[in-house]
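**Q** Just to be clear, the model below is a prediction. Sequence and coordinates:
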Amino acid sequence: MFKAIFTNSFGILFSRILGFIRDLLTASTLGASIYSDIFFIAFKLPNLFRRIFAEGAFTQVFIPAFARASKKAVFSANIFLIFLSIILIITLLVNLLPGIFTKAIAVGFSDETIEIASPYVAINFWYLPFIFAMTFLSGMLQYKNHFATTAFATALLNISLIVALLLAQEENDAIIVYYMSFGVVIGGLLQLLVHILAIQKMGLMKIAFGGFKYLKVKSKLIQKETSKFKKEFFPAMWGNSTAQVSAFLDTFLASFLLTGSISYLYYANRIFQLPLALFAIATSIALFPKVSRYLKNNDETHALANLKKAFWFLAYLLTFSTLGGIILSREITWLLFEHGAFDAHDTQNTSQVLMMYLIGLIPFGLQKLLVLWLYAKQMQLSAAKIATASLITYTAFALALISPMGVSGLALASTVGGVVSFILTVRVFGLKNFFDIIRSKNLIYLLISSTVFIFLLLVFKNFIQAYI
């Protein structure tokens, strides 16, 4: 298990380092301006659909369904065609009516800004079909306990964007965003190509693509399995997409605030997502196939034992990340982004937003781990109900806090929604199971080590204040 976690973590770390280089170049080139806001809007829309259709929900339903399928090749081919068809239709609609979709995500933008942003939204959306096809192949690789390709492939998007930014350095802001938009699409294509190569190397070509040949003849044999997949997918899709819907609402509400607010949310969230992806998501991805197999064989004892190890591993890492991030939020933002067009005022605003996000890092991260239990036990409907309660909480707090706190209030509302999600997930997971996990000497060790860590951070902060 830990080998898979470290593989995922290292791959994500490599990608995130490149991502920060990309963000540093973006901040230095565009700053927190109308064009940076426009690019983040253009990239957010395909990312929203990617996370709804292509990542969490699809993988969490596909892996257990693929494991149960009697005709794996035919089943996977059928599922692939259904989802790719839906995604291509959405992509074509966005390209035919980009202004409508842009307006939907950034209502606060003026008509002139919507007109400028629309072509970028249309280009960026072609990233979605490539990334769905990649996720489909990734699910098969994860089923075979191969995580490295997917973990490292995410770096290709960042490399593509870095190259685009370097090539466009001498251009004006409008042309730079065009370069970045095409860089997004090329990055998606590269990610798909490396997954095809990995499928070939693992000897999975027959399962991945052989089913298309027999789909017409054998489609009746997998009708029941396909129906069950669809029934499980839609609650899972909603359960996984509420975080993205809240991010969508973040952007929607931030578009009514001062210019740069969308960028402050983006830059702060990029820092917040590093420990979340590096530790919580990497651990969840590695643990899910193993827990699914144990529960499929009615072996809850071993499933819980693996979950307990991962829980404490994650609790330590997320606690230290939270403390370090909050205490050094300004210093981290200054180090990463305060260059070129990104000034001290932008650093101050971004660091305030970052602190609000980081308050929720521990509940967000641990919830991602515990919710695996629900998906592995095919409790997608329960997960969807939890996600709905979290989204309603976020929306209520976002509307209440945006006026007194501005863009920081949106980040704090997201944190409150994450706390509610964690509490409700623990309730469904089982209070007995949860207390069996936390009833451990690890809790005392965590409190002691956290106290020492806070002291060291404050000493370090005072030392580096002289250089900022």
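**A** Arrived safely, thanks for sending.
**Q** hey, let's count contacts and neighbours off CA atoms from now on
**A** Will do.
**Q** quick one: buried residues of the strand or helix carrying Leu304?
**A** Taking DSSP states H and E as the definition, Leu304 sits inside helix 300-327. Neighbour counts using 16 or more other Cα atoms under 10 Å place 303-304, 306-308, 310-326 of helix 300-327 among the buried residues.
**Q** Comparison target below:
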Amino acid sequence: MTSNTPPNDTSAAPGAPLRRGLMRSGLVVSSMTMLSRVMGLIRDVVVATLLGAGNGADAFFVAFKIPNFLRRLFAEGAFNQAFVPVLSEYSTQRSKQEIRELLNAVAGSLTALLALITALAMLCAPWLIWVFAPGFGSDPAKHALTADMLRLTFPYLLLISLTAFSGSVLNTWNRFAVPAFTPVLLNLSLIGAALFLMPLMDEPAMALAWGVLIAGAAQLIFQVPFLMRLGLMPTPWPNFAHEGVKRILKLMGPALFGVSVSQINLLLDTVLASLLVAGSVSWLYYSDRLVELPLGVFGVAIATVILPALSKRHAEQSKAHFAAMLDWAIRLVLLLGLPAALALAVLAEPLLITLFHYGAMTDHDIQMAAMSLRAYAFGLVAFMLIKVLAPGFFARQDTKTPVKVGIIAMVANMVFNLMLIWPLAHAGLALATALSAFLNAGMLGVLLYRQGVLIFQPGWGRYAVQLLGGSGLMCVALYMVSPEWHAWLAFSLWQRVAWVAGLVGLGGGIYVAWLTALGLRPRHFKMQS
């Protein structure tokens, strides 16, 4: 699975990024993302302790989810998937002056478009709440509070989209650490707002909305010096007629839907959960946060490094290496995602108790959140596969095929929602999202295979035995050693942390020992970008 391409290929245009090992780049992104996710969990512990799962928490989660959803849809979703392949092509085939002109035009056009959207959203905040959380309409105070919060949180979309633009440039030039570290600033801002602003406000949850706004500005400012160091700091000037901007917009249209189906499904969960009993939105949020940890650390990290690498290989018409990269990404997703999903399912209550069972969070909240956590965990591998299979289309500037797949998955998700919400309530919504993710990932994989883009490399039979055996042994060990979940309620904080650390170490040790005994080594995952 290694490449014979020289690591320092200088045949590209001036200013083109040097090539590095994908595994090394993935580890950089993964480690930074792990730091961000850990800080995010600390943030959620603070929020859960101070707000619990009441009306204030529900209002903030909806007010933050709307711009956050659009961020993933536009900035890290459609824009990133459309921008990176075009930028990679420029970095491979164009002069540095042409690269700068592209960056100036894209930065200016993106700013102008999102500034208009942000202004309209702030004016129409009450109506947006009716769209995204119609169940809040039965409680005028809750609806008004959410609308007030949304006016503070929505500008985050503009700021974080420009941050994502900067991050895409840095990633294309193989500067992965800075964009991967940047989300830490969001978590630090929200923790600071919860601890220091919340006591000063009549409505404590409003402090978190201010924290989101502050975080957006901090994340954008943080990346500016690194762009300047590369000589790629843009001078924003709107130019929708620029050839590169027109191509990006053309690719973004279908990518808006194709890359973010899982996010749309999660948003639909929120809409329907707002119609259920109070706390349903928060239960889904807390369980989703735990699933986001391995998804971000592993799935998003792999997708982050593979998109620019695949885009460069497509520009060079290196089809064999392109196929090998996709196979490498799928293997790595299964290596890390399968045990993570099973561990989340086995240790659902202990993990939720350790992280969130403080202050206003009740035993009932833990039980409810555990139900949706297991459902989300069931779909974790599918969520991760979507992250690495979709770039197989976007790197080839094919955004139409994922749209067709996304529409089918979206319709299926709604059908699953209607089938499962009545018997399983909020957990049914999570399970519906998981099932539609498997449908999405399966269709993407089959289409890539039929197009001859995904070619499975030798050794998959042995690899399946290695992964399934190791994951199975790990699950048995965790189930037998972990105390019954009610016992965790009596543990102190440090006892809970010690138990979780010990169980993670035990499970990870058994898994790695099994893989090592069956001959799997780190060198088997080397891949040149």
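**A** Structure's in. What do you need? Quantities reported herein were computed from a predicted structural model and do not represent experimental measurements.
**Q** circling back to that earlier point, report the mean distance between the helix holding Leu304 of the first structure and its aligned residues in the second structure.
**A** On superposition with the second structure, the mean distance recorded for helix 300-327 of the first structure (mean Cα distance after the TM-score superposition for the first structure) is 1.5 Å.
**Q** so the helix or strand following that helix matches what in the second structure?
**A** Of the helices and strands lying after helix 300-327 of the first structure in sequence (DSSP H and E), the nearest is helix 329-337. Aligned using TM-score structural alignment, helix 329-337 of the first structure spans residues 348-356 in the second structure.
**Q** hmm, who's touching that stretch?
**A** Here stretch 348-356 of the second structure makes contact (Cα atoms under 8 Å, 6 or more residues apart in numbering) with 41-42, 44-45, 48-49, 287, 344, 366-367, 369-370, 373-374, 485, 488-489, 493, 496-497, 500.
**Q** Just those: which are in strands?
**A** When these are checked against strands using DSSP state E, none is located there.
**Q** out of those residues, which are inside helices?
**A** Among these, the ones falling in helices (DSSP state H) are 41-42, 44-45, 48-49, 287, 344, 366-367, 369-370, 373-374, 485, 488, 493, 496-497, 500.
**Q** What subset of these is buried?
**A** 41-42, 44-45, 48-49, 287, 344, 366-367, 369-370, 373-374, 488, 493, 496-497, 500.
**Q** Where do the strands of the stretch 351-468 of the first structure begin and end?
**A** In the stretch 351-468 of the first structure, no segments count as strands under DSSP state E, counting those that start in this stretch.
**Q** can you map out the helices along it?
**A** Secondary structure of the stretch 351-468 of the first structure, counting by DSSP state H, counting those that start in this stretch: helices at 361-376, 380-405, 407-429, 431-438, 441-464.
**Q** Name all residues that make contact with Ala301 of the second structure.
**A** Gly26, Leu27, Val29, Ser30, Thr33.
**Q** and the top helix by length along the first structure, what does it pack onto?
**A** For the first structure, the longest helix by residue count, based on DSSP H, is helix 223-254. Using 3 or more Cα pairs under 8 Å, 6 or more residues apart in numbering; DSSP states H and E as the contact criterion, the elements in contact with helix 223-254 of the first structure are helix 34-49, helix 56-68, helix 72-96, helix 98-105, helix 261-275, helix 380-405, helix 407-429.
**Q** Compile those helices into JSON lines and extend it with columns for distance to Thr333 of the first structure.
**A** Converted to JSON lines, these look like this (distance: least, Cα to Cα, whole Å):
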{"stretch": "helix 34-49", "distance to Thr333 of the first structure": "17"}
{"stretch": "helix 56-68", "distance to Thr333 of the first structure": "29"}
{"stretch": "helix 72-96", "distance to Thr333 of the first structure": "34"}
{"stretch": "helix 98-105", "distance to Thr333 of the first structure": "26"}
{"stretch": "helix 261-275", "distance to Thr333 of the first structure": "8"}
{"stretch": "helix 380-405", "distance to Thr333 of the first structure": "20"}
{"stretch": "helix 407-429", "distance to Thr333 of the first structure": "15"}
